[in-house]
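J.: Whatever this is, show me its structure:
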Amino acid sequence: MDEKNHHFLNEETVEDVATKFKALADPTRVKILYLLTQEECSVGHIAEVLQMTQSAVSHQLSYLKQLRLVKSRRVGQSFIYRYDDEHVIEILKQMIRHSLHD
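T.: As a prediction, this is how the structure comes out:
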């Protein structure tokens, strides 16, 4: 049997990857992130487009912001959200393309 040297990931990296996949495992978060690939949005706009309550959208955005998958900027009284991790968005888009492929 060949003896090989294996490269192992440290626990911090493993946990970070698993957490990001967990974030993408939620249908609501997939919808929000996909919408944010098309335009920057306020909580109200996301709620309207996805037919959700603003409270539910805010909860999901808070989770995504904590993971640094989205970020916000203040415009007047509102916060405008956009995605903040091009790598995760590319994975999301690849999975969407894969799901649509026959």
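
J.: From now on I want contacts and neighbour counts done on CA atoms only, so please keep to that.
T.: Fine.

J.: Off-centre distance for the helix or strand that contains residue 90?
T.: Residue 90 is located in helix 86-100, with elements delineated by DSSP states H and E. Mean C-alpha position of helix 86-100 versus that of the full chain (CA atoms, centre = their mean, to the nearest Å) differs by 11 Å.

J.: one more, for comparison:
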Amino acid sequence: MSVYSHEPPVDADRVSAVMASLPPQAAIEGLAEVFGLLADPGRLRLMAALLEGGEMCVRDLAAACGQSESSVSHALRLLRLNRVVKVRRSGRMAYYRLADSHVRMLFDLALTHVTHDEGDHRE
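T.: All right, here's what the predicted structure looks like:
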């Protein structure tokens, strides 16, 4: 059954059930793009600032995160193209916010995971 092994699986029924329940390849590729995008500490810092500050402009985000306005603008463009943040324009100003509650939950859950007490994960 496996494309990587000539040996039959140990539990063919379980393997078949798992294969049938896996997300489609396009969804897996989309996940890889989003997780790759979120693998950058600068972009994660921007997300944390938006999580705490709500809607913010580029200048304020740059000041809060200790980054240049150009690097913040570039990061926000990537995050917007991948539907992680949304933008609202008011005159010449652009205000950014996290796109939806899914992004907030993803960020919060990942942050909880990495800050969770190491003592609970003994092998």
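
J.: Quick check: TM-score for this pair?
T.: After superposition, the two chains reach a TM-score of 0.90 (TM-score structural alignment, normalised by the length of the first structure), with 102 aligned residues with a CA RMSD of 1.4 Å.

J.: what range in the second structure does the helix holding residue 90 of the first structure sit on?
T.: Counting by TM-score structural alignment, helix 86-100 of the first structure falls onto residues 101-115 of the second structure.

J.: now stretch 56-63 of the first structure
T.: The alignment of stretch 56-63 of the first structure onto the second structure (TM-score structural alignment) spans residues 71-78.

J.: Which positions in that stretch come out as buried?
T.: 72-73, 75-77 (16 or more other CA atoms under 10 Å).

J.: Let me have those in TSV, extended by distance to residue 17 of the second structure and secondary structure.
T.: Output for these, formatted as TSV (distance: CA to CA, whole Å; DSSP: H, G, I helix; E, B strand; the rest coil):
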residue	distance to residue 17 of the second structure	secondary structure
72	44	helix
73	45	helix
75	40	helix
76	40	helix
77	40	helix
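
J.: give the contact list for residue 94 of the second structure.
T.: Counting by CA atoms under 8 Å, 6 or more residues apart in numbering, residue 94 of the second structure touches 57-58, 87-88.
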